[in-house]
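Colleague: Kindly return the folded structure for what I paste below:
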Amino acid sequence: MGAAVTGYFTAFSLILAIGAQNAFVLRQGLLRAHVFAICLFCAVSDAVLIAAGVAGFGAMVEAAPWLPLVMSLGGAAFLIVYGAMRFRAAWVGDYAMVLEGKSMALIPALATCAAFTWLNPHVYLDTLGLVGAVSTGFEPGPQKWVFGIAAICASFTFFFALGYGARLLGPVMQSVATWRRLDAGIGVVMWLIAAKLIWPLI
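Modeller: Here you go, the predicted structure:
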């Protein structure tokens, strides 16, 4: 029981922080566009990384010292571009399609989600690093994997709650001004995270 509780709340607390991936899931949830596919992709990606971390795969990062730099630069570049897109959308204010509930097609949406997920170095730190490290407090065997499964369940719980819970905000997202504020806020989050990735490299 202790392993399950520790695994669930460790993972949930790490995912809870507002980040680029969460902001994208929230936006898709507000649009009610490809919500199931987006949430499933995020949760399964986390499951793969958590399983790898619990299995002791975190040593991969230590074995490839160049990986954090490559991931930081690639992730920062993507966040800067996507943040600029959100700022431009907020500036132009053309939300006719958004207010009609239209979004990008499924494949581009999944590709964008994949970039937010796999180009974010913090994902690896949280899953391969921190979750993997906490899992070492349990003996190899059933207890350790109970910890991992509970952590994976936390990821599924969070992303589906965020994606489908976003529709509760639907009534207040019926104006161009509100969408402008949301996109501007997302742009700020993207650029702040990009700055956080780049700053240690300067």
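Colleague: When you work out contacts or count neighbours from here on, use the C-alpha atoms and nothing else.
Modeller: Noted.
Colleague: Could you verify my assumption that S103 touches G29?
Modeller: No. Using CA atoms under 8 Å, S103 is not in contact with G29; the gap is 10.7 Å.
Colleague: higher neighbour count, those two?
Modeller: G29 (26 against 17; other CA atoms under 10 Å).
Colleague: Quickly find the element holding the more buried one.
Modeller: helix 20-31 (DSSP states H and E).
Colleague: can you pull the buried residues of whichever helix or strand comes after that helix?
Modeller: Along the chain past helix 20-31, the next helix or strand (assigned with DSSP H and E) turns out to be helix 35-54. Buried positions in helix 35-54, judged by neighbour count with 16 or more other CA atoms under 10 Å: 35, 38-43, 45-47, 49-54.
Colleague: Just after helix 35-54, pick out the following helix or strand.
Modeller: Proceeding N to C from helix 35-54, the next assigned helix or strand is helix 59-63, under DSSP H and E.
Colleague: so how far is stretch 70-89 off the chain centroid?
Modeller: 14 Å (CA atoms, centre = their mean, to the nearest Å).
Colleague: which parts of that stretch are buried?
Modeller: Under the neighbour-count criterion of 16+ other CA under 10 Å, stretch 70-89 has 71-80, 82-84, 86-89 buried.
Colleague: Another for comparison:
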Amino acid sequence: MLEAILHGFVLAFGLILPLGAQNVFVFNQGAVQPTLWRAIPVVITAALCDMLLILLAVLGVSLVVLTVAWLKTVLYAVGVCFLLYMGYLTWRSRPSVETGEAQQFSGKRQVMFAASVSLLNPHAILDTIGVIGTSSLSYTGTEKWGFTISCILVSCIWFFSLSVAGRLAGRLDRSGRMLRGLNIFSALIMWGVALYMASLLFFS
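Modeller: Alright, predicted model coming up:
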């Protein structure tokens, strides 16, 4: 049981650590919201979306995405369009905590955008299916649930920690210069991923 829990922890942490649209959005909202609690909607949404993907991967339901060709194509096409749009919004944002010009999303918009960057990211879905879903096949019964719950807890802790880190960065960088630089870098990453996904869509 302990081995399964540790396996789930290490595996989930390795998958969630790389910088991506989801992590960047959670961090940014933690930085620009007036209080940490105002960023809770994005934390909860990101964690719930990850939990959904993990459960689907472990239960094998998400394998449908890999076996139905047109679903995979639609998923990639929507993901490309959304990442291009998110990159545009991120590039245009001019965060400034001092002047109150930071891009403070309402709770509803936080939920919408967090769900989108979580569920419309084909690579995140395929990684979850291919890595977590496949790894879970090694376990049965309580060990399998221990593995699954460990993966889910890593997501919850990670997203809350990201929002706290963003909050601290926002307080230290009152001018918004650091956040502006992060936004530019983030937009370039989103556009790069979108172009890569588009190449897979047209040339694979």
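Colleague: Now stretch 4-16 of structure 2 on structure 1. Mean distance?
Modeller: Taken over the aligned residues, the distance from stretch 4-16 of structure 2 to structure 1 averages 0.6 Å (mean CA distance after the TM-score superposition for structure 1).
Colleague: what's near enough to touch M197 of structure 2?
Modeller: Contacts for M197 of structure 2 (CA atoms under 8 Å, 6 or more residues apart in numbering) come out as 76, 79-80.
Colleague: Any chance of a markdown table for those residues, columns distance to M197 of structure 2 and secondary structure?
Modeller: Rendered in a markdown table, the data for these read as follows (distance: CA to CA, whole Å; DSSP: H, G, I helix; E, B strand; the rest coil):
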| residue | distance to M197 of structure 2 | secondary structure |
| --- | --- | --- |
| Y76 | 7 | helix |
| G79 | 8 | helix |
| V80 | 6 | helix |
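Colleague: sorry, back to before: and the furthest pair within the buried residues of helix 35-54 of structure 1?
Modeller: Between any two of these, the greatest separation by CA to CA is 28.1 Å, found for V35 and V54.
Colleague: Touching the helix or strand encompassing C153 of structure 1 from outside, list them.
Modeller: Here C153 of structure 1 is covered by helix 142-165, with elements defined by DSSP H and E. Under the criterion CA under 8 Å, 6+ apart, residues 3-12, 15-16, 22, 25-26, 28-30, 32, 35-36, 39-40, 42-44, 46-47, 50-51, 54, 135-136, 138 lie in contact with helix 142-165 of structure 1.
Colleague: returning to what we had before: now, among the contacts of M197 of structure 2, which is nearest to L168 of structure 2?
Modeller: Taking CA to CA as the measure, G79 is the one of these closest to L168 of structure 2, at 30.7 Å.
Colleague: Excluding sequence neighbours, find me the nearest residue to that closest one.
Modeller: L120 (5.0 Å; CA to CA, 6 or more residues apart in numbering).
Colleague: Verify the contact between that neighbour and A77 for me.
Modeller: No. When contacts are counted by CA under 8 Å, L120 of structure 2 is not listed as touching A77 (9.5 Å).
Colleague: picking that back up, and the contacts of the helix holding G29 of structure 1?
Modeller: Against helix 20-31 of structure 1 from outside (CA under 8 Å, 6+ apart): 34-35, 38-39, 79, 98, 101-103, 113, 116-117, 159, 162-167, 169-170, 173, 186, 189-190, 193.
Colleague: Show the buried residues in these.
Modeller: Among those, those classed as buried by neighbour count (16+ other CA under 10 Å) are 34-35, 38-39, 79, 98, 103, 113, 116-117, 159, 162-164, 166-167, 173, 186, 189-190, 193.
Colleague: Please consider this matter closed, and thank you.
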